[in-house]
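Undergrad: Prediction below, plus the sequence it came from.
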Amino acid sequence: MMPGKLLWGDIMELEAPLEETESQRKERQKSDRRKSRHHYDSDEKSETRENGVADNLDAPKPKKAKMKEKLNGDTEEGCNNRLSDEFSKSHKSRRKDLSNGDIDEYEKKSKRVSSLDSSTHKSSDNKLEESLTREQKEGAFSNFPISEETIKLLKGRGVTYLFPIQVKTFGPVYEGKDLIAQARTGTGKTFSFAIPLIERLQRNQETIKKSRSPKVLVLAPTRELANQVAKDFKDITRKLSVACFYGGTSYQSQINHIRNGIDILVGTPGRIKDHLQSGRLDLSKLRHVVLDEVDQMLDLGFAEQVEDIIHESYKTDSEDNPQTLLFSATCPQWVYKVAKKYMKSRYEQVDLVGKMTQKAATTVEHLAIQCHWSQRPAVIGDVLQVYSGSEGRAIIFCETKKNVTEMAMNPHIKQNAQCLHGDIAQSQREITLKGFREGSFKVLVATNVAARGLDIPEVDLVIQSSPPQDVESYIHRSGRTGRAGRTGICICFYQPRERGQLRYVEQKAGITFKRVGVPSTMDLVKSKSMDAIRSLASVSYAAVDFFRPSAQRLIEEKGAVDALAAALAHISGASSFEPRSLITSDKGFVTMTLESPEEIQDVSCAWKELNRKLSSNAVSQITRMCLLKGNMGVCFDVPTTESERLQAEWHDSDWILSLPAKLPEIEEYYDGNTSSNSRQRSGWSSGRSGRSGRSGGRSGGRSGRQSRQGSRSGSRQDGRRRSGNRNRSRSGGHKRSFD
């Protein structure tokens, strides 16, 4: 069919079509076929011919596709012009066939079609405009003096607009002003100084000379962070020379870089200081100095080295000093005081955290699990399985290098895990990080060497084996997940005596830990079965054929469902499960809840009901009682072997006794070291403490004391344990260290 007639047919679908007689329709179809048959013989229809085929022909399209293309207006401009001409001709010929009385009506309909077309384009533009968030509008590349070449390279990195911290800092950095910037982890701080510095250098680029001295110096606290920052610079410039100097690598390759000339030098203080002292490196031409993770760079460990490196480039109270840029996710007040010695009298300050309560990343969910150190590796193995599975990526942070090695080699960590700490050779550290980024293995066990600045994509889970010594470490560790808009989970393990550290982190970081129990048996079964089902997809049909006879025999013996369930259990390595307490993670215990029909004052009310309904032998097995959130009941632990007996004895009561799949919210956790908790309204009741009543009762041991309600608390064994823990606490425990 001719293009003009197609368009006319399309337009008439939008209007009320005119009736066509049967004879007219047949005559038109014959005419169309004749024209189609002679189409390729017409010299006017093809500009060039080769081997009898026109060069300007595309592959034929179905009629519906053509009509859709024309209606949607998605054809190219030339095609649009041709169709517009055809429409104009058809429009004129159509007017001739109409009576004077119909012309006005036809023009009204044509205007409606034209109006519909223009309004469609306007509405699509408006929708596109509305779909852009405020953040995307403010960060549009067109708002900043960024070259087309840099924009192309940024898009190659997946960056389509500038993030808020990059928007706020671009102007001051590009204009050469000194700056202190603070933003949460994972918000793009590296590009905040990399993009404007590159644009500034490329704008003022001088004749490239060999052996030229660096114009930009970026100092980072760890080798891994320095390497990553250098890569970010290299990814968005092809005109400037970027070098990265850090320890554990060859001096010769770095000397060659110096001889060839460097525009941007990134490195750790130790190696750069070595090159300065040997006279190989000249920093007299520095124009820009960047301290990444400034709170660590100006701390006691690095402050002296930083001073030795840059002091020659800085003169007292001189406006000719290099531009100084300080970046970090955490900037305590002392940082601002120390930094003033390097800053000009007038400097900019960008703080996207400010006085906001939450200092940690807002895209991270913070969970806490109470667990004894002896049970920790096994519980961490279960946590990895449930929260990240066999395909998710996770980082486990430990306090010491020894802990890192032991955790990575522990048989409870089923996933392939690798170590990263300061005692590992630099070449191996780089191989390990590269493998983790590429997904060669899924679990990285590390010290604080991996806590700052590292941007590893798609880390689903961060586990901290114990609360860190300082809040800054927690913020940076948890910031390894939930980056660039993604969400993540950070789980912190703690013991009862470390609860104070946990509360301190909550207060200073502005977060609230959600106390959760260890993964339940059902959680583990669900996660492992999903992994097992996914693994079946990797089995080829050819291999399946070999197992059909055995499968058929097994189905006949066990039944299809039982046979497949047993196979999935074996594939997942879940042939048996050992229950754990949801409260303390101890093996051999299960957690039960006792829900009250009305609000209760304290745990003594629950003890009273338990004593009324259960035998004394059953009650004596109950331990670690905690008050539920809202005072609507309690939860407690019993030995695994006793749970069925308690449920069998429980009847004829308004209180509901059950086995929860997850740990319910509670007012306060069981604390084996704090005897006073038994007297608190939101407290706990220690194991085998006997019956309690408001009228009075006996103390359960030498260390037990009668509370106001007369509840028995403690035992000789509990007293010894608490005393031992206090003595151990005074001794300081294991010494912690950071790389």
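TA: Thanks, I have the structure now. Residues are numbered from 1 along each chain as shown.
Undergrad: make it CA atoms for all contacts and neighbour counts henceforth
TA: OK.
Undergrad: Which residue ranges of the stretch 301-450 of the chain form helices?
TA: Under the criterion DSSP state H, counting those that start in this stretch, helices of the stretch 301-450 of the chain are mapped to 333-339, 376-387, 401-409, 426-438.
Undergrad: Tell me which of the ones you listed sits most buried.
TA: helix 376-387 (a mean of 21; mean count of other Cα atoms under 10 Å).
Undergrad: what's it packed up against?
TA: helix 521-536 (3 or more Cα pairs under 8 Å, 6 or more residues apart in numbering; DSSP states H and E).
Undergrad: Against that first model, consider the following:
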Amino acid sequence: MPRRTADEVRGNEEGDANSAKRARTEDNRPTAADEEQPNNGSAAAGRPFSEFNLSSGIVQALEKQGIVSLFPVQALTFEAIMRGEDVLVQARTGSGKTLAFGIPIIEKLNSLKEGPTRGRGPAAVIFCPTRELAIQVRDVIAGISGGLSVTALYGGVAYNVQERALYSGVDVVVATPGRAKDFLEKGTLRFDRVKMVCLDEADHMLDIGFKEDIELLLQRVAEQNGSVPNEPKHQTLLFSATVPDWVHTCSFISKNKKFIDMVGQGAMRAANTIKFYRRKCSFGEVSGMLADLVKAYSGRHGRTLVFTNTKKNLPMVDLVIQCAPPTDIDAFIHRAGRTGRAGRKGVCVMLHQPKDEYIVERIERHAKIKFEVLPAPTREEILKAVARDAAEDLARVERSATNLFLEQAAELLKDADPTEILASAIAVMSGYTSNITKRGLITGAQGSSTIQMVGQRPLPIHAFCSILRNNLGDHLFTRCRDITLLQDMPGCVFDVPEELVPQILAAPIHGMELSVIETLPPIIARELHSGGRGGGGGGGGHQHRYRGGGGGGGYRGNNYHTNRRRY
């Protein structure tokens, strides 16, 4: 496994910074350019507006936001939606789905030429699974709506503000099922004008937890707009990053629907501009690891979204960190899709405990992605990253502010070296006024160092373990963590507590060269299905790695038995 440096992971940040600023509105809400330009191509990948029957108002609104063409999912769905067909669209998160339904919805509603009467119900309803997505969709569609009224209904806020919007009259409602159901029961929300219904993230909307509410809402739409069985008076649009087989059989979408698959069988379901990394991390190390990852791979001027059990939307994200692997594969894909949007590169890092390796393998298999194992950020990488951020901050200080501190600066420089004073100032700005604790490059454990042991010929992992135990003794060997084979050299690497490093380096191990390393060389990634778990006190063996632990067993399949001293 090649070592990825923080600069390689973080490489897209500086190049994308200016475009990110241009794409963001003054109130920091996402624009269509934030959310809708696809993540797998530049403007050249799109089709020019002139190929489609788009109104000048839509074209001007899109161009104002830096969008100059329709991208694949928008181009392939536009004509079918404009013809009034029901459509089921599978497309990756970030590929432009919102504008794919938003543009034709606005075009069709404008063609109705209905006046803005007070108290009118919506002509189009878009259902979203979360308030964050509802707000995001509302903002994107409002950016191209012209004179049409677009409002969002979602929980977590008072009813009265949203009620006032409904009383005034609306053309497009973007709603979460729960809040829409509340307003429907109160009689505040009516569906008698509805001509178009769209489900965004349709797989989630039709799954357990939403399905009953969605079925009720769609039933009310049919009842109130005068539909009859098998002859609905509204058009149904389903958009999703994943489309399980059962979605095709939904009763409320036409059997003659047009299915547009932008992903394909066997293709990677997440955006192809996202680099996926995983970092093994024990529960107690998560908070410290999060801080180091953000500093090293995103920095103070990047934008990071950390997923736990709750989430909040953030546009223009550079780095997504998932603190634990979700058991729902679709949830992983949707979370990862918050980065790698609008043609920008993105990074998704997933932290996981050793016991969750099987979930990692399952995500790779079903999402058609491949994680790279991400070593813990080194002390040098963290220092380089925070120093770079501090230098950027210094460059942004206005002259008028600098003048306020000239007297104190001159006083400091009287009896001190200017370079040392500036270095101290950068340390304070970066939040590091004392030494930074080292982390093991393999385990990420704080207060650990990584030792490399290289011999003269290749040996299996259990042989290296035998050599270490025989020469270090049980008291030191059991403190060696994640002994792992090197890929390009006849040796292994392992993490140990810093205080034990002198003892281990001083051990006379014949034919072996031991050294502390600061950068992890290529290692042989563990095969998740090989070997066996340790017994007793927690050791564990696999084909290429021994996890270590207090006296436990390992390598039953490879004849390494800690408890029986057989190698």
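TA: Everything's here; your move. Bear in mind that the values here come from a model prediction, so they are computed numbers and not experimental data.
Undergrad: Need the TM-score from the superposition.
TA: Aligned and superposed, the two chains score 0.82 in TM-score terms (TM-score structural alignment, normalised by the length of structure 2); 513 aligned residues with a Cα RMSD of 3.2 Å.
Undergrad: Tabulate the helices of the stretch 301-450 of structure 1 (a markdown table), appending distance to residue 293 of structure 1.
TA: Shown next, in a markdown table, are the helices of the stretch 301-450 of structure 1 (distance: least, Cα to Cα, whole Å):
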| stretch | distance to residue 293 of structure 1 |
| --- | --- |
| helix 333-339 | 11 |
| helix 376-387 | 29 |
| helix 401-409 | 22 |
| helix 426-438 | 20 |
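Undergrad: tell me which residues of the longest helix seen in structure 1 are tucked away?
TA: For structure 1, the helix that runs over the most residues, judged by DSSP state H, is helix 100-131. Buried residues in helix 100-131 of structure 1, counted by 16 or more other Cα atoms under 10 Å: 106, 110.
Undergrad: And the helix or strand following it against structure 2, how far off on average?
TA: Next in sequence after helix 100-131 of structure 1, counting helices and strands by DSSP states H and E, comes helix 134-138. Its aligned residues in structure 2 lie a mean 5.8 Å from helix 134-138 of structure 1 after superposition (mean Cα distance after the TM-score superposition for structure 1).
Undergrad: Next up, the contacts around whatever residue of structure 1 lines up with residue 188 of structure 2.
TA: Aligned by TM-score structural alignment, residue 188 of structure 2 pairs with residue 280 of structure 1. With contact taken as Cα atoms under 8 Å, 6 or more residues apart in numbering, residue 280 of structure 1 is in contact with 255, 258.
Undergrad: tell me the centre residue of structure 2?
TA: What sits nearest the mean C-alpha location of structure 2, by Cα atoms, centre = their mean, is residue 336, with 2.9 Å.
Undergrad: How about it, nearest residue that isn't a chain neighbour?
TA: residue 348 (6.0 Å; Cα to Cα, 6 or more residues apart in numbering).
Undergrad: Show me what the one you found aligns to in structure 1.
TA: In structure 1, residue 348 of structure 2 lands on residue 490 (TM-score structural alignment).
Undergrad: Residue 399 of structure 1 touches residue 473, doesn't it?
TA: No. Between residue 399 of structure 1 and residue 473 there is no contact under Cα atoms under 8 Å: 10.8 Å.
Undergrad: I'd like to know which of the helices of the stretch 301-450 of structure 1 lies nearest to residue 393 of structure 1.
TA: With Cα to Cα, the closest approach to residue 393 of structure 1 among the helices of the stretch 301-450 of structure 1 belongs to helix 426-438: 8.3 Å.
Undergrad: what's the closest one aligned against in structure 2?
TA: Using TM-score structural alignment, helix 426-438 of structure 1 pairs with nothing in structure 2.
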